[in-house]
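Asks: I would like to see how this sequence folds:
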Amino acid sequence: MQSTAQRPRRTSRIAGAIVGAAAVFAVAGSPALVVPAGAEPAVPPGPVVALNDYCEEQGAVAYLEDGRTVYCTQVAQTDAFVWSYSRQPMPRDPNTREYSCDGDGCRYADGSEVPGYQRCGILCGEPPTSGDVQSGLAECFDSGTPFEECEGRMPG
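Replies: Down below sits the predicted model:
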């Protein structure tokens, strides 16, 4: 028979183990560290890179300053690799776009607006295209859900 002095220790050890296991699960189960608006981002758990920068090791995983996970993925039909939200090949090199984007949209060098169907959208760090919005991708991604999970929710 156990003394009452031993019971609280066992109980606190069990409680500690449960809390510890929950903390490990919470961290391990999070595919990206998404920071609420206005909060300081936490230090990502690996190398910090910039979206669309060239990379060398296909399949490598890194993080953006905001904690989102990115992958070193191949640009289709080239030998180039870039950091992307998706593991799928990029349809074209985001670094060779003939336009630039800012908070007001995307424009060619002559100032004319780039039609949404000719843009890369969220995948390249641009404002969402109308397809990104209509499919629900933009809303899903803005909620902090990883890009690939949002992409998987889109209708086929």
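Asks: Could you use CA atoms for every contact and neighbour count after this?
Replies: Fine.
Asks: and the gap between Gly20 and Asp132?
Replies: Distance, Gly20 to Asp132, using Cα to Cα, to the nearest Å: 39 Å.
Asks: So those two - more neighbours on which side?
Replies: It is Asp132, of Gly20 and Asp132, that has more neighbours when counted by other Cα atoms under 10 Å, with 21 against 12.
Asks: Find the residue at the geometric middle of this protein.
Replies: The residue lying closest to the centre of the chain (Cα atoms, centre = their mean) is Arg68, at 3.5 Å.
Asks: after the longest strand along the chain, next one along is what?
Replies: As assigned by DSSP state E, the longest strand anywhere in the chain is strand 69-74. Sequence-wise, the next helix or strand downstream of strand 69-74 (DSSP states H and E) is strand 81-84.
Asks: Check which helices and strands that following strand sits against.
Replies: Applying 3 or more Cα pairs under 8 Å, 6 or more residues apart in numbering; DSSP states H and E, one finds that strand 81-84 contacts strand 69-74.
Asks: another one to check against the first:
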Amino acid sequence: MQQTVRHGFRHRRLFGLVIAALLVPLASVAGAGPAAQAAPTAQLNRYCGDHGAVGRLSNGRTVYCVQVQRTDAFVWSYSSDPIPMDPNSRGYNCNSQTCRWPDGSTVPNYQRCGLLCGEPPTNSDIQSGLNDCFQTGADFEDCESRIR
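Replies: The predicted structure is shown next:
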């Protein structure tokens, strides 16, 4: 009789383990609501269609699908506020140091988007402390709120 009791205990225990193994993945899927889903991978300045969406760059920085002011265009931006210019229609190119017009002349800072568009910082970005904060890895919006 003791053999039968032990044998029944083993089956109940095995049955419990099987059920637990099946329920754990289901519980994690059921709990994965919108907040638990990973943000989409995005590219800074690229056009986007999911207005108001939050994404992540490959380096982990947060970006937002925002409207370009006075247009119907939406782009991935460091800021959740509408941006003043379409970074895809700039008539100049930038490297890590400066931005230049096609003729090779330097683009004045007041005509550039700066950090917000992934360009080298403008004088304003530097003097306000925005650049120093952003270089620490903090989100653009956190840095912007610190300098206001």
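Asks: Quick one: map the residue nearest to the centre of the first structure onto the second structure.
Replies: By TM-score structural alignment, Arg68 of the first structure lines up with Arg61 in the second structure.
Asks: what's the distance between the nearest residue to that match once chain neighbours are set aside and Tyr47 of the second structure?
Replies: Of all residues not flanking Arg61 of the second structure in the chain, Asp139 sits nearest, at 6.6 Å (Cα to Cα, 6 or more residues apart in numbering). Distance, Asp139 of the second structure to Tyr47 of the second structure, using Cα to Cα: 20 Å.
Asks: With Phe140 of the second structure instead?
Replies: 19 Å.
Asks: what about the two, which has more around it?
Replies: Neighbour count, other Cα under 10 Å: between Phe140 of the second structure and Tyr47, Phe140 has more, with 23 against 19.
Asks: From Asp103 of the second structure, how far off is that one?
Replies: In terms of Cα to Cα, Phe140 of the second structure sits 32 Å off from Asp103 of the second structure.
Asks: same question, Gly55 of the second structure
Replies: 35 Å.
Asks: With neighbour numbers in mind, choose between those two.
Replies: Gly55 (22 against 7).
Asks: any idea which helix or strand carries that one?
Replies: Counting by DSSP H and E, Gly55 of the second structure is found in strand 54-56.
Asks: what's that strand in contact with?
Replies: 39-42, 62-65, 76 (Cα atoms under 8 Å, 6 or more residues apart in numbering).
Asks: Return the distance of it from the chain's centre.
Replies: 3 Å (Cα atoms, centre = their mean, to the nearest Å).
Asks: With the first structure overlaid, how far apart is that strand on average?
Replies: Following the fit onto the first structure, the mean deviation recorded for strand 54-56 of the second structure is 0.7 Å by mean Cα distance after the TM-score superposition for the first structure.
Asks: the longest helix in the second structure is where?
Replies: helix 2-30 (DSSP state H).
Asks: List the buried residues in that one.
Replies: Residues of helix 2-30 of the second structure include none that count as buried (16 or more other Cα atoms under 10 Å).
Asks: what lines up against Leu139 of the second structure once you look at the first structure?
Replies: One correction, residue 139 of the second structure is Asp, not Leu. Under the alignment by TM-score structural alignment, Asp139 of the second structure pairs with Pro146 in the first structure.
Asks: Kindly apply the preceding question to His11 of the second structure instead.
Replies: So His11 of the second structure corresponds to nothing, using TM-score structural alignment.
Asks: which bit of the second structure covers the longest helix along the first structure?
Replies: For the first structure, the helix with the greatest residue count under DSSP H is helix 6-28. Aligned by TM-score structural alignment, helix 6-28 of the first structure corresponds to no residues of the second structure.
Asks: Any buried residues in that helix, and which?
Replies: So, applying 16+ other Cα under 10 Å, helix 6-28 of the first structure has no buried residues.
Asks: now swap in stretch 71-86 of the first structure and tell me
Replies: Neighbour-count burial for stretch 71-86 of the first structure, counted by 16+ other Cα under 10 Å, picks out 71-75, 80-86.
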